[in-house]
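J.: Take this sequence and fold it.
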Amino acid sequence: MPWDSETEGDAALSLSDIAEWYTTRIGKEMGPGPWHTVTPADVMRFADATHDWQWIHLDAERALNGPYGVPVAHGFYALSLVPHLTSSLLDLRWTSLGLNYRVDRVRFPAPLPVGVRIRAGAHIKSVRVRPRDFLEVVLAVSVTAEGQSVPACTVDHARLYQLAPGATLPVDGPVDFTPDPRPGS
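T.: Next up is the predicted model:
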């Protein structure tokens, strides 16, 4: 039997421990995260991937006479960047797997001009332990372009995470944790 000042070793961290840690941070503003430039090349690749080649996104000359006076990125392009733009806002080193689970309340309140820089801010909206040992974390996210007061995209983004063996409690961000999942990297 150990003395009162001793421990019998570190107790294994549970998903409930992580859920409790995140629950105490519900409503706390996180970010903004780092800037990301919306390049014409990225918008073209997105158009190719989604088969949405509308001129308002790709034809700079024609867009001059369009409703915004400049080419604008697809709203879904901004939405697709939410996991990347929020990746530094949460310490996810405790996870072995993260999945996009759900998006709710998606809005595109302002156009996203091609060539601008964007970044995201968020707050934790809810946390709950789910079946199959997943933790659901819902972030209320706002993606804003530099110089604009109205967000280009807002969304409630639900993610599911599983606990990694030997995980430790997260730390408050920002964090620099962007693993490269490509094979051989």
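
J.: only C-alpha atoms for contact and neighbour calcs from this point on.
T.: Will do.

J.: give me the number of residues near Q148?
T.: Look at Q148: counted by other C-alpha atoms under 10 Å, it has 12 neighbours.

J.: scratch that, F76 is what I was asking about
T.: F76: 13 surrounding residues under other C-alpha under 10 Å.

J.: got it, and S16?
T.: S16 is flanked by 13 other residues according to other C-alpha under 10 Å.

J.: Name the SS class of the closest residue to it other than its chain neighbours, please.
T.: Once flanking residues are discounted, S16 sits nearest to V129: 7.1 Å by C-alpha to C-alpha, 6 or more residues apart in numbering. For V129, the assignment made with DSSP: H, G, I helix; E, B strand; the rest coil gives strand.

J.: Wait, V129 touches I18, no?
T.: No - between V129 and I18 there is no contact under C-alpha atoms under 8 Å: 9.5 Å.

J.: Following up with a second sequence; could you model it the same way so I can compare the two?
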Amino acid sequence: MTTTLTLAELEGAADRDLGTSEWHAITQEQIDLFAKATGDHQWIHVDPEAAANGPFGTTVAHGYLTLAMLPMLLSEVVSVSDAVMGVNYGTEKIRFTSPVPSGSRVRLHAKLVRAERRGPSVVWTVGVQVEIEGKEKPALVGEVVYMAAGAPHA
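T.: Here you go, the predicted structure:
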């Protein structure tokens, strides 16, 4: 379920649990497309035969593919109703703590760490943990920073 907040509510909602996204499958096709887009064709990602004999027993998603999914996953958890747009602002303390095997399902658990008004906008930091279904250790942990842009005052 998506939580909807206004910019004013977001600003006052530090240390708030935002919830958990739906599960999403990570397919080999997604991994291959990400490799093509980024030029990272390392065999652990794109060569199922070689990867079957490698350290993970199968291909694994790029860590940055998992990171790149955060805006989509977060949109399932929270929305800012009066923002005219949202933009990625930065990352803090991102760690790739466990590989994501092809065919796995992942989901996001998010917590609002802090939010600060900047003119008509709010810069908000979200604690993130990307979980892998059936695994104890998450794939990714850290903080991401977004800007929810309000309408400029005339």
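
J.: Overlay them and tell me the TM-score.
T.: TM-score of the superposed chains, computed with TM-score structural alignment, normalised by the length of the second structure, equals 0.89; 148 aligned residues with a C-alpha RMSD of 1.8 Å.

J.: before we move on, the earlier item: aligned against the second structure, show me the partner of the residue nearest to S16 of the first structure.
T.: Using TM-score structural alignment, the equivalent of V129 of the first structure in the second structure is R117.

J.: for L79 of the first structure, same thing?
T.: Using TM-score structural alignment, L79 of the first structure lines up with L67 in the second structure.

J.: Check V38 of the first structure too.
T.: Alignment note (TM-score structural alignment): V38 of the first structure maps to I26 of the second structure.

J.: Contact partners for that match?
T.: 61, 100-106 (C-alpha atoms under 8 Å, 6 or more residues apart in numbering).

J.: Among these, which one has the most neighbours?
T.: Counting neighbours by other C-alpha under 10 Å, V100 leads the contacts of I26 of the second structure with 28 neighbours.

J.: Aligned to it, what sits in the first structure?
T.: Under the alignment defined by TM-score structural alignment, V100 of the second structure corresponds to L112 in the first structure.

J.: for the first structure, what spans make up the strands?
T.: Along the first structure, counting by DSSP state E, strands occupy 29-30, 36-37, 95-107, 117-130, 134-145, 153-163.

J.: And the match of V38 of the first structure, how far from F34 of the second structure?
T.: For I26 of the second structure, the distance to F34 of the second structure equals 11 Å [C-alpha to C-alpha, to the nearest Å].

J.: what's the answer for W124 of the second structure, then?
T.: Look at W124 of the second structure and F34 of the second structure: by C-alpha to C-alpha, they are 27 Å apart.
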